[in-house]
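**Q** curious how this folds, go ahead:
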Amino acid sequence: MLPFVLGLLEALKTDEALATVVRIAASDEIAGRADPQQTGAIVNALNLAAMNSPTGGPTEPDRVVGRDFLHAASARPASEDQWASLLCALRFFGDETSLGLISACPPLPPHWEPVRKSAVRAIRKAMKRPD
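**A** All right, here's what the predicted structure looks like:
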């Protein structure tokens, strides 16, 4: 059921859909599971929902929740593609604490490696913005 719900939320392209994906990531039921496929699906949904947000991304409270989920997920990515998706999502949810995680990410294939620089650039740009 989760893949269907996440797919629907990704397709909606609204701020409400993004907030709902963040709530799913924060739910106790999800947090208690160690299923790498579910974690990967949520990471992908966070990235796509944030990328398609009409206002440009998550609210600050949702950024914190999403970042916590992504940092926890970084402890167990199962593939290079999952690392790349996680780095993509950190463009919208990461902060200065994410930069160390990004640099600790194992080397990715050449077609994914630019994602690392994109994530660092987006986080640094967000850090420069006044609140």
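
**Q** can we go C-alpha only for contacts and neighbour counts from here?
**A** Fine.

**Q** quick one: the residue nearest the centre of the chain from residue 2, how far?
**A** Per Cα atoms, centre = their mean, the C-alpha nearest to the average position across the chain is that of residue 89, at 3.0 Å. Residue 89 sits 19 Å away from residue 2, going by Cα to Cα, to the nearest Å.

**Q** quick check: which element contains the residue nearest to the centre of the chain?
**A** Using DSSP states H and E, residue 89 maps to helix 80-93.

**Q** structure for this one too, so we can compare:
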Amino acid sequence: MTITFNHTIVAAFDREESAYFLTDLFGLPAPKPFGHFLAVELNHGVTLDYAQVPDGDDIRPQHYAFLVSEDEFDAIYGRIRERGIRHWADPRGIHEGRINHNDGGRGVYFQDPAGHYLEIITRPYGSGRG
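**A** Just a heads-up that it's a prediction; the model follows:
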């Protein structure tokens, strides 16, 4: 299969705040301007293109899940805890301040400044089956 995910637009109240939140937390290179977007580059050339919403507009929160290595999880989760970012082991936010161990890995949910739901996992869903 030759289909590859390339980019998506992420709505933000403050595109700089949201883009830098992600790059700082994940230890990524600084976002790069691309037209009226701030592009955060991930693996394989995929970008999250942060776009400023007009004043007064609402944002519909989206969910963005990131597959990370064990070492990356340790580093990112360490920064989440150091910065006092609210986080949960589950998508409903019931188990606050905890991580999960789904599929034999680790995972955690948290929100970015625009209210999007971010998740880091060390194992893809379903990989612990069978």
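
**Q** would you pull the TM-score for this pair?
**A** Laid over one another, the chains give 0.29 as their TM-score (TM-score structural alignment, normalised by the length of the second structure), with 62 aligned residues with a Cα RMSD of 4.4 Å.

**Q** still on that earlier bit, give the other helices and strands that the helix or strand just after the helix holding residue 89 of the first structure contacts.
**A** Per DSSP H and E, the first helix or strand lying C-terminal to helix 80-93 of the first structure is helix 96-104. In terms of contacts (3 or more Cα pairs under 8 Å, 6 or more residues apart in numbering; DSSP states H and E), helix 96-104 of the first structure is packed against helix 113-128.

**Q** relative to helix 96-104, how tilted is the helix it packs on?
**A** Helix 113-128 of the first structure runs at 160 degrees relative to helix 96-104, counting by axes from the mean of the first three to the mean of the last three Cα atoms, to 10 degrees.

**Q** tell me what helix 113-128 of the first structure is packed against?
**A** Using 3+ Cα pairs under 8 Å, 6+ apart, helix 113-128 of the first structure is in contact with helix 80-93, helix 96-104.

**Q** do you know how far residue 118 of the first structure is from residue 43 of the first structure?
**A** 17 Å.

**Q** same drill for the two, tell me which one is more crowded.
**A** The neighbour comparison of residue 118 of the first structure against residue 43 (other Cα atoms under 10 Å) goes to residue 43, with 26 against 15.

**Q** list the contacts for that one?
**A** 70, 85-86, 89 (Cα atoms under 8 Å, 6 or more residues apart in numbering).

**Q** let's see it at 6 Å
**A** Residue 43 of the first structure is in contact with no residue at all, counting by Cα atoms under 6 Å, 6 or more residues apart in numbering.

**Q** residue 64 of the second structure now?
**A** Contacts of residue 64 of the second structure (Cα under 6 Å, 6+ apart): residue 118.

**Q** my guess is it is in a helix, correct?
**A** No - read with DSSP: H, G, I helix; E, B strand; the rest coil, residue 64 of the second structure is strand and lies in no helix.

**Q** quick one on the thing from earlier: so what does the helix holding residue 89 of the first structure touch, helix or strand wise?
**A** helix 60-73, helix 113-128 (3 or more Cα pairs under 6 Å, 6 or more residues apart in numbering; DSSP states H and E).

**Q** give me the distance from the last one to the chain's centre.
**A** Put plainly, it is helix 113-128 of the first structure. Chain-centre distance of helix 113-128 of the first structure: 13 Å, with Cα atoms, centre = their mean, to the nearest Å.
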